[in-house]
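In: here are the coordinates; sequence isn't available:
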């Protein structure tokens, strides 16, 4: 059975390289989201940009599932590093995702009664193999946390680290994983580090955002070839 891979980036720069490598068949605009339908590495792919933030990401993901019946979801993009071993331009592969701006007790006690959402083992394994084959970037497998603000304060960063022990922080991955979980769709979040989520984050982000976005997208291209 032919599989369809849904790929989501928050910003245009995060999907630019993927779009450049896509044989475009058609486009659809639904609820303001543009969906590119085509093939990459001979595989059926739906590529979309969800915009920044959890609500945008969740809406875009649900449409991707309902309208395009995707079999897998890969979220590609950039993030702020939160682990001492994670450096700028390193890759992080999510083994699970959660929110850093929602209380753990609320996650456990309210539907869907999950403190975090686990990435798909098959997709994680594919991502690891793709990293090991290319041997171009350092990679890590770990927790990715999401919230509704760009983390650029050392004190906030340290609080998130103490509470969640994550590898990196961004603004969409947990919402994408949340929706994928509800719909029983395998997912993984791939992030390349653009900054260290500290007081220098804005300066680092401006310098490395495009480079890091391409690092993540290149890994996803290699993953598509292997799926």
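Out: Structure received. Note that the coordinates shown come from a computational prediction; the quantities given were computed from them, not determined experimentally.
In: going forward, measure contacts and count neighbours with C-alpha atoms only.
Out: OK.
In: so the closest residue to residue 114 other than its chain neighbours is in which element?
Out: Closest residue to residue 114 apart from its sequence neighbours, by CA to CA, 6 or more residues apart in numbering: residue 108 at 5.2 Å. Per DSSP states H and E: residue 108 is located in helix 104-109.
In: put this beside the first:
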């Protein structure tokens, strides 16, 4: 019996050893592999393990202990796998890097946006049409206060979180102020690229923009009218499918968060076809370059 108990204990300890919680790590997240490739290639003493089908890479990046992983594309994947990382690792901070659609008409493909706040633009009421082209929310719903896009009426999301009692209604989740300050310092030393290895080149020099708002939702947006709507209503610079979900999880767990997003396309605002197929690698690597400079500047 003692020998059996000892064997069980050894197996349990071996399982725990594969998921280290003793070292505080920065979670570095991207949605899909091309966004993470440059960062993963820079990890020192990399160790890989798979949990629930998700591969996690631990090691150091720019001298900082990290755990890298792919959230998967979509709000649900992003929330689920961010929480998985928080449950299995000692995560001190969350950093996201990836591509996105540009919403602010002053921004261009290749620019890197480090937004100050993120909201979920598809946390919504789909309202009843009471007259041709006129939509009205039910009287008992009193939190759909932002301007609507047809039947789509944005709403804040209800949040329960560690150390806070009851449910909060939150429209925007903020990036951590100290991390934003580091990003501002780091941005001065980053040179963004105009071309990728396949000789796809931008006709302008991309830039880094710190601040402003980002929006996320479970839709790939390639629509000029909706792009204009998100810019006017949310004052958004950038639109994607994961970041606000990660920010939501970070807030609920009281973990500092920041995201770097480089524009691969203009979300339907360009003059021709969507640009993502041509410029996603330039955007992905530019975002990663800013994140690397950010980690290097983090003392």
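Out: It's in. Please read all numbers here as calculations on a predicted model, not as lab measurements.
In: if I look at the aligned residue in the second structure for residue 132 of the first structure, how far off is residue 63 of the second structure?
Out: Under the alignment by TM-score structural alignment, residue 132 of the first structure pairs with residue 188 in the second structure. In this view, residue 188 of the second structure and residue 63 of the second structure are 20 Å apart by CA to CA, to the nearest Å.
In: Check residue 103 of the second structure too.
Out: 34 Å.
In: With neighbour numbers in mind, choose between these two.
Out: Ranked by neighbour count (other CA atoms under 10 Å), residue 103 of the second structure and residue 63 place residue 103 first, with 29 against 13.
In: corresponding residue for residue 27 of the first structure in the second structure?
Out: Correspondence of residue 27 of the first structure to the second structure, assessed by TM-score structural alignment: residue 48.
In: Compute the number of surrounding residues for that match.
Out: Residue 48 of the second structure: 13 surrounding residues under other CA under 10 Å.
In: Which strand or helix spans it?
Out: Assigned by DSSP H and E, residue 48 of the second structure falls in strand 44-51.
In: with the first structure superposed, average distance for that strand?
Out: Once fitted to the first structure, strand 44-51 of the second structure is off its aligned match by 2.1 Å on average (mean CA distance after the TM-score superposition for the first structure).
In: hang on, isn't residue 125 of the second structure packed against residue 152?
Out: Yes: using CA atoms under 8 Å, residue 125 of the second structure is in contact with residue 152, at 6.0 Å.
In: so where do the strands sit in the first structure?
Out: Using DSSP state E, the strands found in the first structure span residues 4-9, 23-30, 33-40, 43-49, 72-81, 91-99, 117-118, 139-146, 168-170, 187-195.
In: Next, the buried residues of the second one.
Out: The neighbour-count check on strand 23-30 of the first structure (16 or more other CA atoms under 10 Å) flags 23, 24 as buried.
In: Now do it and strand 33-40, the angle between them.
Out: Here strand 23-30 of the first structure runs at an angle of 160 degrees relative to strand 33-40 (axes from the mean of the first three to the mean of the last three CA atoms, to 10 degrees).
In: which secondary structure elements does strand 23-30 of the first structure contact?
Out: With contacts taken as 3 or more CA pairs under 8 Å, 6 or more residues apart in numbering; DSSP states H and E, strand 23-30 of the first structure sits against strand 33-40.
In: Could you rerun that using 10 Å?
Out: Where contact means 3 or more CA pairs under 10 Å, 6 or more residues apart in numbering; DSSP states H and E, strand 23-30 of the first structure is packed against strand 33-40, strand 43-49, helix 54-68.
In: Find me the equivalent region of the last one in the second structure.
Out: When helix 54-68 of the first structure is aligned against the second structure using TM-score structural alignment, it corresponds to residues 75-89.
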